[in-house]
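>>> The following comprises the amino acid sequence and a computationally predicted model.
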Amino acid sequence: MRIGELSRHTGVSTRLLRYYEEQGLIRAERSANGYRAYRGDAVATVRQIRALLAAGLSTEVIRDVLPCARGEVPALEPCPDLLATLRRELDAIDARIDALRETRESLADFLRATAGAPA
């Protein structure tokens, strides 16, 4: 299928599909006229990518995790280093949450001191 058709089936813009290809997340063959041609399983792959992005993973991590993805949801099957990768990402998210909590508390302290109001 061509890129426009893949876009229609997935709801993902052609620009974003080209980006996924550039990042090594999907592959397209080139026809004689230079058009991209995607295999039929590209729809499921794009849906997997979207679900993994929604889970907070970067395209770099998704490139490593994608071979373990099965189905459009996706379900992740055990692959080498998969658990370590997901734990590392979860730890990074937890660290960002902690940093945001600290930042929020500092800002709330400034607000309380300045306005005398609860934050």
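Everything's here; your move.
>>> Please make it C-alpha for all contacts and neighbour counts, starting now.
OK.
>>> quick one: the residue nearest the centre of the chain from Val46, how far?
Nearest to the geometric centre of the chain sits Leu53, at 1.9 Å (Cα atoms, centre = their mean). Per Cα to Cα, to the nearest Å, Leu53 is found 10 Å from Val46.
>>> Repeat that for Gly40.
Gly40 is 11 Å from Val46, by Cα to Cα.
>>> take the one below as the second:
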Amino acid sequence: MRIGELARLTGVSTRLLRYYEEQGLLRPARSAAGYREYGEADTVRVRQIRSLLAAGLTTRAIAGLLPCATGPVPVLEACPQLLTTLRGELADLDARIDDLTRSRRVLARYLATAHAPAREHAA
């Protein structure tokens, strides 16, 4: 199938599919005319990529995890670096959550102590 059909089947734009290819996440075959050719396995691969992106993983991390992925959900099978990568991504996510929580506290404090502007009385 060509890129347009893969986009239709997966709900992912052709632009994103080309980006996934640039990142090494998809490796389509090429026709004699140079067109990208995808198979059924590529629809599963795109669903795996989307699911892993939804988990907050970067495309770089996903590239390392895809060899461990089976099924469209995906299920991650034990393979080299899997636990190290997932633990690192989880630690990064926890750090971002901590930063956002601190920022939220500061903003809430500013809001709580801010004085409302004096209201102008209509004549």
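That came through, no problem. The model shown is predicted, which means the values in this text are computed figures rather than measured ones.
>>> what's the TM-score for these two chains?
Here the TM-score for the pair of chains, by TM-score structural alignment, normalised by the length of structure 1, is 0.93; 116 aligned residues with a Cα RMSD of 1.1 Å.
>>> Give me the more crowded residue out of Gly40 and Val46 of structure 1.
Taking Gly40 of structure 1 and Val46 together and counting by other Cα atoms under 10 Å, Val46 has the greater number of neighbours (22 against 10).
>>> most residues in a single helix of structure 2, which one?
helix 82-113 (DSSP state H).
>>> got the buried residues for it?
Within helix 82-113 of structure 2, the residues that count as buried by 16 or more other Cα atoms under 10 Å are Leu82, Thr85, Glu89.
>>> Now that helix on structure 1. Mean distance?
For helix 82-113 of structure 2, the mean distance to aligned residues of structure 1 following superposition is 0.7 Å (mean Cα distance after the TM-score superposition for structure 1).
>>> Which elements pack onto that helix?
The helices and strands touching helix 82-113 of structure 2, judged by 3 or more Cα pairs under 8 Å, 6 or more residues apart in numbering; DSSP states H and E, are helix 59-65.
>>> In structure 1, which residues correspond to the helix it packs on?
Aligned by TM-score structural alignment, helix 59-65 of structure 2 falls on residues 59-65 of structure 1.
>>> what's the mean deviation for that stretch versus structure 2?
Mean deviation for stretch 59-65 of structure 1: 0.4 Å (mean Cα distance after the TM-score superposition for structure 1).
>>> Run through who's touching that stretch.
Gln23, Gly24, Leu25, Ile49, Leu52, Leu53, Leu82, Thr85 (Cα atoms under 8 Å, 6 or more residues apart in numbering).
>>> how about a cut-off of 6 Å?
Applying Cα atoms under 6 Å, 6 or more residues apart in numbering, the contact partners of stretch 59-65 of structure 1 are Leu25.
>>> Give me the buried stretch members for it, please.
Thr59, Val61, Ile62, Arg63, Val65.
>>> mind putting those residues in TSV, distance to His9 of structure 1 included?
Shown next, in TSV, are the buried residues of stretch 59-65 of structure 1 (distance: Cα to Cα, whole Å):
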residue	distance to His9 of structure 1
Thr59	21
Val61	25
Ile62	21
Arg63	22
Val65	23
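>>> Just give me the closest of those residues to Arg8 of structure 1.
Thr59 (21.7 Å; Cα to Cα).
>>> Could you measure from the closest residue to Leu57 of structure 2 other than its chain neighbours over to Ile62 of structure 2?
Of all residues not flanking Leu57 of structure 2 in the chain, Glu89 sits nearest, at 6.8 Å (Cα to Cα, 6 or more residues apart in numbering). Separation of Glu89 of structure 2 from Ile62 of structure 2 (Cα to Cα): 11 Å.
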